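Participant: Sequence and predicted structure are below.
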Amino acid sequence: MAVNIVDVIRENGVVGAGGAGLPTHVKAEATVDTVLVNGASCEPLLMSDPYLMEEEVDTMIRGLEAIMDCTGAGKGIICLKGKHEKAVKAVKDAVARDASGRLECFVLKDFYPAGDEQVLVYEVLGRTVPERGIPLQVGAVVSNTESLFNVARAMEGKPVTHRYLTVGGEIRNPMVVKVPVGTLVSEVLEFAGGPTISDYKVVDGGPMMGRVLPDTAQPVTKTTSGLLVLPPDHNVIAAKVMDPDKLRRITNTVCCQCSRCTDLCPRNLLGHSLHPHKLMRVLVNNELDSDIAKEALLCSECGVCEKFACPMMVSPREVNARIKRILMKERITWESKGNTLAANPYRESRAIPTKRLIQRLNLAKYDVHPGYAGEFTPESVSIRLGQHIGAPAKCVVSAGDSVSCGDLIGEIPEGAMGARVHASIDGTVASVDNGVVVIRK
């Protein structure tokens, strides 16, 4: 009997490893002509994707071919930045060994946000994803490097139990490390030698789109791509933790409507109807029912406006996000006017070099290329049942149960979109509380 690839992916809990965690079986059910591997390593400082392409390229390609087979795609294009020379060589060598002729390597320039899936589709295929749309609408699936690595392992009957992540910033031993899902951040930092400063904050993800953790007692999830330790007054941290009301007061008085945020907005440069400088006046003028307000729904929250474009150091991204939350709560949707989308003729010259972005973010001293430190396994893990887009998994274990790494502990609720969750170490279920399953060796 032929293997149903979609079912295998669903059963083994594969989710998008490079974004918000969309269950991968949802993408795998589509019909497209091209699958793009997003190996852009878009966020500054994050290095786990280049590592996987260097060391596990054949495994990743098996995952890519599985997705191509179930989507009917005739072409698979592995996309990565030219600056990752070892990874580029590994990928090109692997493509050269492919006898099918279905695989290609596309070398990207080093700009941000090259890894935004709509930007990637345009760069590689020259196709413009519709406003508020997804790549499926233009015949493409975009999947992250580690997601495809996990697809390949799923085809071998191995569920998602571990995560590769970058540990950087003010840490004694910057590294790429493999840890069980559910490992506490505090233990990962300790394994990396500990922070070099006594007062610090930790960003889960990259400096542009990552979130500041409330404390280090938080668990690593399937979507944790990096842990960056930074001083609490660092400019990467400041806007992420600023009180929303204070931010609004500053925005109301400081924004000078220079339009630089719009000029450099990646979605605007693709031709989308997004004008961050106009959105800055929506809350001030209480115009949440206007057409301009609805433009916030088109924002990817990449952070270019906040971290690079604005000369006044205010945050159009946070304003856009706040408006978006209000509109989505009220179930207000984007209604396309049906205009033909055309990329800005100055788009290429307005691309933001990653090196300049790193300098602007004051991250240059942390811009190292950490080696792989191997695997770290803690004495216990705290596994969230909700670590993906969709409904949280339904717990199928109880305190006192013995489990082995890979055993099912959370099932997709009947009729819901979600992802399965599996034990990441051998041990005993210590507790099930508030959507978290604690397992101790």
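Facilitator: Great, that's in hand. Numbering: from 1, shown residues only.
Participant: from here on, contacts and neighbour counts on C-alpha atoms
Facilitator: Will do.
Participant: all strands for the stretch 101-250 of the chain, in order.
Facilitator: Taking DSSP state E, counting those that start in this stretch to define them, one finds strands in the stretch 101-250 of the chain at 103-108, 111-112, 140-144, 162-169, 175-180, 201-204, 211-212, 226-230.
Participant: To residue 246, which of those strands lies closest?
Facilitator: strand 211-212 (17.8 Å; Cα to Cα).
Participant: now that closest one: how far from the chain's centre is it?
Facilitator: Distance of strand 211-212 from the chain centroid (Cα atoms, centre = their mean, to the nearest Å) equals 13 Å.
Participant: what packs against that strand?
Facilitator: strand 201-204, helix 235-241 (3 or more Cα pairs under 8 Å, 6 or more residues apart in numbering; DSSP states H and E).
Participant: Other residues contacting that strand?
Facilitator: 201-205, 237, 240-241 (Cα atoms under 8 Å, 6 or more residues apart in numbering).
Participant: Same check on stretch 144-156?
Facilitator: Contact with stretch 144-156 is made by 5, 8-9, 12, 14-18, 24, 37-39, 49, 52-53, 56, 59-64, 66, 159-160, 164, as judged by Cα under 8 Å, 6+ apart.
Participant: out of these, which are inside strands?
Facilitator: Of the contacts of stretch 144-156, the ones assigned to strands by DSSP state E are 37-39, 164.
Participant: who wins for most neighbours among the contacts of strand 211-212?
Facilitator: residue 202 (27 neighbours; other Cα atoms under 10 Å).
Participant: Between the two ends of stretch 26-42, how far is it?
Facilitator: Start and end residues of stretch 26-42 are separated by 23 Å (Cα to Cα, to the nearest Å).
Participant: let's bring in a second model and compare:
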Amino acid sequence: MGASIVEKIRETGVVGAGGAGLPTHVKAEATVDTVLVNGASCEPLLMSDPYLMEAEIDVVIRGLEAILDCTGAKKGIICLKGKHHKALVSVKEAVAKDTSGRLEYFELKDFYPAGDEHVLVHEVLGRTVPERGIPLQVGAVVSNVESLLNVAYAMEDIPVTHRYLTVAGEIKTPMVVKVPVGTLVSDVLNFAGGPLISDYKVVDGGPMMGRVLPDINQSVTKTTSGLLVLPPDHTVVAGKIKDPEKIRRITNTVCCQCSRCTDLCPRNLLGHSLHPHKLMRVLDSQVLNSEIAKEALLCSECGICEKFACPMMISPREVNAQIKKVLMQERITWESKGEPLVANPFRDCRSVPTKRLIQRLNLNKYDGHPDYAGEYTPSVVNIALRQHIGAPATCCVSAGDMVAKGDLIGEIPEGAMGARVHASIDGVVESVADGKVTIRKS
């Protein structure tokens, strides 16, 4: 049975909806004792996961049960924050109806980054994932809420064609909306009533780990969790668009070695050998030869050091990311010392409350619970053949082909890790170029 479930997940193109997009069939092939449903919604402003737990919990649980069956896990724990009251009620009622004894829920505290896989596993199970490791190494699989929704649909042979996302910030009607994969960002913003300001930037994802889009002609992917419209000089945007070399230069010069970035680093607090303040003193010429530099490989790039901890308002996160990129290009790996990882005894009191983070990010005016606006279907979609970790899908349609929603348009290359891609609307293939398939509604 497990093999058939994995194959259905593979065939329907399910990927992790809450992170970098690891193809879900890879996780489903694991053997673990526990599956954690990541409903932390830890990035400020993003509300699609709480909505799905509130409105579609029965479907999510069907997906969870499928993953339990194929991994052999005895327990599935739905993890969410108590502040999402309606979602918590729905989850409690659903778990109470379970007769298998496999389902539980866990009420998380409201801190950032509660949804980081390493943090979540420690909070719920009391297990510490190894440095540079994955939850599988401690007997757990972590799956996002929308990923499990898509797994449930996969059991009915329905491929991934849509994405739930939050539209917030300087927008007329903040909302949670369901759109086809490949929908242009400009069309989503228009559907939400349009930006309230003429000069703005759009963040794809959350304010902490999201990226600033180069323009609004970009497309929604399977991993797009939110679109935040903000002024170009907003604190969330400014650091993301600053020249990386300039950031490195300023950081090396200004850092006062106060160590607050290390004191509040979520991975350091779990006992990992990551000391951001020491990395601030690593010069370009030392990256490949410094043992301290290798610590950058342990950074999750959550942004606490940059957006909350640093009194000098510089960017340890960006410096860590730059160092890590060089190390990974040179295929330098982290070598654990093999010592037991012991969590910092002050970990609980150093966790960053989401409310304080929102204040620090100057996002108070945008913080709310936007309503679900239903499903929006545009006249054209521009679907990327690579929107997941791994190899891009191989296009299997040509310009002029008629396609229906759910038709396969991109296949996993033979022998590679990847995910299938499907048409998200009915229409005609207008073009195949630059790794994207453009479909216009007929």
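Facilitator: Yep, it's here. Bear in mind the structure is a predicted one, so any value in this text is a computation, not a measurement.
Participant: Work out the TM-score between the chains.
Facilitator: Scored by TM-score structural alignment, normalised by the length of the first structure, the superposition of the two chains gives a TM-score of 0.99; 441 aligned residues with a Cα RMSD of 0.9 Å.
Participant: quick one: residue 407 of the first structure and residue 142 of the first structure, what's the gap?
Facilitator: Residue 407 of the first structure is 29 Å from residue 142 of the first structure, by Cα to Cα.
Participant: show me where the stretch 301-441 of the first structure has strands.
Facilitator: 352-353, 372-375, 380-384, 394-395, 402-403, 408-411, 421-422, 427-433, 436-440.
Participant: mean per-residue distance, the third one to the second structure?
Facilitator: Taken over the aligned residues, the distance from strand 380-384 of the first structure to the second structure averages 0.2 Å (mean Cα distance after the TM-score superposition for the first structure).
Participant: next one: the longest one
Facilitator: Here strand 427-433 of the first structure is compared with the second structure after superposition; its mean distance to the aligned residues, by mean Cα distance after the TM-score superposition for the first structure, is 0.3 Å.
Participant: Quick check: buried residues in that strand?
Facilitator: Using 16 or more other Cα atoms under 10 Å as the test for burial, strand 427-433 of the first structure gives 427-432.
Participant: Also the second one?
Facilitator: Counting neighbours by 16+ other Cα under 10 Å, one finds that the buried residues in strand 372-375 of the first structure are residue 372.
Participant: mind listing the helices in the stretch 151-300 of the first structure by residue range?
Facilitator: Using DSSP state H, counting those that start in this stretch, the helices of the stretch 151-300 of the first structure run over 185-191, 235-241, 244-254, 260-263, 266-269, 276-279, 291-294.
Participant: What is the subsequent helix or strand relative to the last one?
Facilitator: Translated: helix 291-294 of the first structure. helix 304 (DSSP states H and E).
Participant: What mean distance separates that following helix from the matching residues in the second structure?
Facilitator: Averaged out, helix 304 of the first structure is 0.2 Å away (mean Cα distance after the TM-score superposition for the first structure).
Participant: starting at the chain centroid, how far to the host helix or strand of residue 26 of the second structure?
Facilitator: Assigned by DSSP H and E, residue 26 of the second structure falls within helix 24-28. Its chain's C-alpha centre and that of helix 24-28 of the second structure lie 16 Å apart, by Cα atoms, centre = their mean.
Participant: about what we covered before: so which of the helices of the stretch 151-300 of the first structure is the most surrounded?
Facilitator: helix 266-269 (a mean of 24; mean count of other Cα atoms under 10 Å).
Participant: can you redo the helices and strands packed on strand 211-212 of the first structure as a markdown table with distance to residue 325 of the first structure?
Facilitator: Converted to a markdown table, those look like this (distance: least, Cα to Cα, whole Å):
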| stretch | distance to residue 325 of the first structure |
| --- | --- |
| strand 201-204 | 21 |
| helix 235-241 | 16 |
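Participant: Among these, which comes closest to residue 437 of the first structure?
Facilitator: strand 201-204 (20.5 Å).
Participant: That closest one corresponds to what range in the second structure?
Facilitator: Mapping strand 201-204 of the first structure onto the second structure (TM-score structural alignment) gives residues 201-204.
Participant: and the matching stretch, how far from the first structure on average?
Facilitator: Stretch 201-204 of the second structure sits 0.2 Å off on average (mean Cα distance after the TM-score superposition for the first structure).
Participant: follow-up on the earlier one: looking at the ones in strands among the contacts of stretch 144-156 of the first structure, which one is closest to residue 76 of the first structure?
Facilitator: Set against residue 76 of the first structure, the nearest of those by Cα to Cα is residue 37 (7.5 Å).
Participant: Now do the same contact list for that closest one.
Facilitator: Counted by Cα under 8 Å, 6+ apart, residue 37 of the first structure has contacts 64, 76-79, 142-145.
Participant: most neighbours, which of those residues?
Facilitator: residue 145 (33 neighbours).
Participant: what separates that one from residue 14 of the first structure, distance-wise?
Facilitator: Distance from residue 145 of the first structure to residue 14 of the first structure, by Cα to Cα: 12 Å.
Participant: And for residue 231 of the first structure?
Facilitator: 34 Å.
Participant: Residue 105 of the second structure -> the first structure?
Facilitator: The alignment partner of residue 105 of the second structure in the first structure, by TM-score structural alignment, is residue 105.
Participant: who touches that match in this structure?
Facilitator: 77-80, 91-92, 95.
Participant: And for residue 403 of the first structure?
Facilitator: Per Cα under 8 Å, 6+ apart, neighbours of residue 403 of the first structure: 423, 425-429.
Participant: What's residue 125 of the first structure aligned with over in the second structure?
Facilitator: So, by TM-score structural alignment, residue 125 of the first structure is matched to residue 125.
Participant: so what's its match up against?
Facilitator: With Cα under 8 Å, 6+ apart, residue 125 of the second structure has no contacts at all.
Participant: how close does it get to residue 61 of the second structure?
Facilitator: According to Cα to Cα, residue 125 of the second structure stands 20 Å off from residue 61 of the second structure.
Participant: same thing with residue 337 of the second structure?
Facilitator: 40 Å.
Participant: higher neighbour count, the two?
Facilitator: residue 61 (25 against 8).
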